[in-house]
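In: generate a structure from the sequence data that follows.
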Amino acid sequence: MAKRALVSVSDKTGLIDFVQKLVDAGIEIISTGGTKKAIENAGIPVMSISEITDFPEILDGRVKTLHPAVHGGLLAVRDKKEHMDAIKDLGIQPIDFVVVNLYPFKETISKPDVAYNDAVENIDIGGPSMLRSAAKNHRSVTVVCDPADYDRVAESLDENAEVPFALKQKLAAKVFRHTAAYDALIADYFTKQVGEEFPEKLTLTYEKKQALRYGENPHQMAAFYSEPIKNESTIAAAKQLHGKELSYNNIRDADAALGIVKEFKQPAAVAVKHMNPCGIGIGETINEAYDKAYEADPVSIFGGIVALNREVDAALAEKLHSIFLEIIIAPSYSEEAIAILEHKKKNLRLLQVKFTDDNQEFAQYTSVRGGMLVQDLDTKGYADIEENLKVVTDRKPTEAEMESLKFAWTIVKHVKSNAIALVNNGLMVGMGGGQTNRVGAAKIALEEAGEKTKGAVLSSDAYFPMSDTVEEAAKAGITAIIQPGGSIRDQESIDMANKYNIAMVFTGMRHFKH
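Out: Take a look at the predicted model:
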């Protein structure tokens, strides 16, 4: 009895060549709908699924393979006599190969303004059922859901006249990953449609973008996965124009830098080291913004990552080329800039990211041993607190101080808690992050800024539990402070600010970043 293959694919890449190789190996082809037509047009003999089921396709093709003649032929255990006797008595012939990929649900919901009914109609039912049946019985059935596997299946048939069990097992594992990812996308789509924020079951799926040489440290293995429906304004969707492959730490730092620079509408430049900003500048031009970011900390920027929200031109490229950087991120580069940055910098990564106004809501996932924490990404910025700002001191901030406070508040959100950021005249002059107490963070920031503290402003990611931070800031020459407020000892900080004629503003919103 000739072996049979059931072939029904949405993605017809490489299909005809593969089917021809199956036929050359003596395998009969069964197919459906558009796949059958494509095989017939290629002059390859093919049977209709209706010839196997003795039942017509119905409901606009919704029901065609959901039939005992199909699933009996897939699920019968070949070395179980009662199974084989049962399908023989029913006139069912075994199916030995399943070549199926699914309706393009991901591609459908990726379209702007996709209609709900279109999404629903692109949910495959028969395809996953055939794949799962074949994968369950993989000792006897070879199941292929990915055109990338056609060649190795064909090579096995050519060399061995059969597919070895080890390969069948790998293909079955891929099928279950494939159908699980497919169902996860559908579940996510419907969950969002009905407005469930934190459902009782969380099903996530990601696609492998690249293997990494190692993780955070050389002894840790790692890989980079991206969301299946990509947001163009992300590192996962960035186009790499030059340089060696990104590392685990590169990707995390690049993501942090992009998140900061996207906060600004005006020209802005951000330098990041180890997930913390070491220099941020804004200006009338991107060159001016970069100069300020560099001036903020010309030591720490060495070996860092720079993100810019405007095109890199030749003049800026010359500045960037003069120091050692790991990565540059920008929306675009002039041809002259690329030529300059590539010259003698074979390892410098140049990333191009589309700076689109995306309204996609991101969730933030943090793994812990035995579980995972999920929260909304902290997208709140100065515009969300502006109307509720409260001046709590005798002296109000000047207009110039308010501009600096706005900048400082935008920055401090991206610094590890406890976090303090200092700003003077459009650039970050000091930063203290990741400390176990707030006054310690302030002392680090003030020491880093040195003489630049004179006339600068200070921002804190959370309230002051005592007045000591205000006193340290006043002695260093800070003139204005912005902080959330909310401590039971707020009045002590207010009194200290009044003592030194510092203007203090409460925002009512904190920005912890652990």
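In: drop to CA atoms for contacts and neighbour counts, all remaining ones
Out: Noted.
In: pull the contacting residues for Leu102.
Out: With contact set as C-alpha atoms under 8 Å, 6 or more residues apart in numbering, Leu102 has these partners: 9-11, 124, 127-128.
In: what about it, which SS state?
Out: coil (DSSP: H, G, I helix; E, B strand; the rest coil).
In: how near is His187 to Asn276?
Out: One thing to correct before we go on: residue 187 is Ala, not His. Taking C-alpha to C-alpha, to the nearest Å as the measure, Ala187 falls 36 Å from Asn276.
In: more neighbours: the two, which one.
Out: A count of neighbours by other C-alpha atoms under 10 Å puts Asn276 above the other of Ala187 and Asn276, at 20 against 16.
In: let's compare: structure for the following, please.
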Amino acid sequence: MRALISVYYKEGLEKLLQAIYEKGFEVISTGGTAKFIQSLGYKVKLVEELTGFPEILDGRVKTLHPAVHGGILYRDWVEKDKEEIKSLGIQPIDLVVVNLYPFEEKLKEDLTEQELMEFIDIGGPTLIRASAKNFYRVAVVVDPEDYGWVAERIKEGGLTLEERKALAVKAFSLTAYYDALISKALANMFEVQTEVTYSAIPIRLASQLRYGENPHQKGWLYLNPLEELGIARSKVLQGKEMSFNNYLDSDSALRLVSEFSKPACVIVKHNNPCGVALGNSLLEAYERAFSSDPESSFGGIVAFNDKVDKDLAQGLTEVFLEVVIAPEFSEEALEVLSKKKNLRLIQVFGFSHSFDIKKISGGFLLQEEDSLDYERFEVVSEREPTETEKEDMLFAWKVCKYVKSNAVVIAKEGMTLAIGSGNTSRVDSLRCAIAKAQRFGFELRGSVLASEAFLPFRDSVDIAHSAGITAIIQPGGSIRDKEVIEAVNQHSMAMVFTGTRHFRH
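Out: Below is the predicted model of the structure:
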């Protein structure tokens, strides 16, 4: 029996080596791995002794040789293969232990382009793929986490076919991830913007979640190695394990609160903002956001864009919340919040814009993220909006971008008074929002309305005016824009067109 071992990560390898040598394996190795094995007192055969050819090009070419790959790919159930390797003096290789150059880790270092290219592994993926392809006879180990149990199986007599199949799947998954990572990293580095026909997305398992959106669904959290920021990379300071829905809602809350430079609070429920407000302090912003819809805010996800202090923490303990998100928590705040042991505290350092991917049956939809606020701020009404109305319109417009379509936001003085979301009719979203605002006793006179898509009829304008709303911001672009603008002018309202739609399905 023979084993080929060439690894970058050597931690835990001793146990596997002990099992291999106890079973009488001949071990073939390369470079640093061979020196490591020798340092443990084991005898090892260098690859160049096997191939009769030295390592060349500063180690770029070591194992790419028929004596190596013939020994791996040889099929012991094919008579012609037996004859060929015998005539060529090639001996079988039964176990391959390989992991890859740390391209992912080196991306984080300040390397030049040429220096980084040296960490793209060629021989390793080739060895892994060859071994995984021939799982009927060869066992391939690519994950240091597997060294221990594989060692035990070798001591017990060897790996079963099912175990070799499982290792082969893991091996092909690793090379797929590795190639996808390199492809995406180089596309970013070289600023390649054109669409490619064939693509893969590198994702790495971070943890299995308790369940998915519902208890009967399994769920997992995966990381994108090219995004170092975001909810998936956040630090859980306290509380229960984050759930699938917690991550979804927290991501929405983080993205929206990041839109504001003034102290801001966003409360999200079922992936929709239910309360958003600005304030002179985070505590004021939180109190205003919570009061805008105290029913929906109960059990919500709360996000802040600055440090949570003791006074704010005290306020947060007075109601039931699922998650609190902030870039920082003071020591006093953490002490206060520790009394709510199940409350999840998430420290997050921002996020980077990438691509939005949605699963459909049979495939995927991929798009750029919606990172544009508006193309223009065009006043189309006879009456110019006041400065206060302009500020509120821009505030409501930012919020509207994160509300499920059909979406409307009613706001006043940097605070949402009501949010209408998810209705199949825009006017129904507006009616729901107005009814909710009135139910909580808000005075809508002087408030503004944001609609994430154009108003198709004047009915929304008439209803808004009747409720006391004085200004509207919307994309425009309807064939009935003239009719809608006429309604606005009849009511002496102000209207702004943005030229940008913000559907969110």
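In: buried only: go through the contacts of Leu102 of the first structure for me.
Out: Using 16 or more other C-alpha atoms under 10 Å as the burial test, the contacts of Leu102 of the first structure include 9, 11, 124, 127-128 as buried.
In: can you count the residues close to the equivalent of Ala34 of the second structure over in the first structure?
Out: Matched across to the first structure, Ala34 of the second structure falls on Lys36, judged by TM-score structural alignment. Here the number of neighbours of Lys36 of the first structure (other C-alpha under 10 Å) works out to 22.
In: residue contacts, Lys36 of the first structure?
Out: Listed by C-alpha under 8 Å, 6+ apart, the contact partners of Lys36 of the first structure are 8, 30, 46-48.
In: let's see 7 Å
Out: Residues near Lys36 of the first structure by C-alpha atoms under 7 Å, 6 or more residues apart in numbering: Val46.
In: ranges for the strands of the stretch 301-450 of the second structure?
Out: 301-304, 323-326, 344-347, 355-360, 363-368, 378-379, 408-411, 416-420, 448-451 (DSSP state E, counting those that start in this stretch).
In: now these in CSV, with distance to Leu40 of the second structure and mean neighbour count?
Out: Shown next, in CSV, are the strands of the stretch 301-450 of the second structure (distance: least, C-alpha to C-alpha, whole Å; neighbours: other C-alpha atoms under 10 Å):
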stretch, distance to Leu40 of the second structure, mean neighbour count
strand 301-304, 53, 28
strand 323-326, 49, 26
strand 344-347, 44, 23
strand 355-360, 48, 10
strand 363-368, 50, 10
strand 378-379, 75, 14
strand 408-411, 68, 31
strand 416-420, 67, 30
strand 448-451, 70, 30
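In: tell me the helices and strands packed up against the helix of greatest length in the second structure.
Out: If you go by DSSP state H, the second structure has its longest helix at helix 161-189. When contacts are defined as 3 or more C-alpha pairs under 7 Å, 6 or more residues apart in numbering; DSSP states H and E, helix 161-189 of the second structure sits against helix 123-133, strand 139-141.
In: buried residues in the strand or helix carrying the match of Ala34 of the second structure?
Out: For Lys36 of the first structure, the host element (DSSP states H and E) is helix 33-41. Of the residues in helix 33-41 of the first structure, 35-36, 38-39 count as buried by neighbour count, 16+ other C-alpha under 10 Å.
In: and of the residues you listed, the nearest to Arg213 of the first structure?
Out: Minimum distance to Arg213 of the first structure across those is 40.3 Å, recorded for Thr35 (C-alpha to C-alpha).
In: which residue lies closest in space to that closest one, excluding its sequence neighbours?
Out: Leaving aside its chain neighbours, Thr35 of the first structure sits nearest to Ser8 (5.7 Å; criterion: C-alpha to C-alpha, 6 or more residues apart in numbering).
In: in this structure the one you found contacts Gly34, no?
Out: No - using C-alpha atoms under 7 Å, Ser8 of the first structure is not in contact with Gly34; the gap is 8.3 Å.
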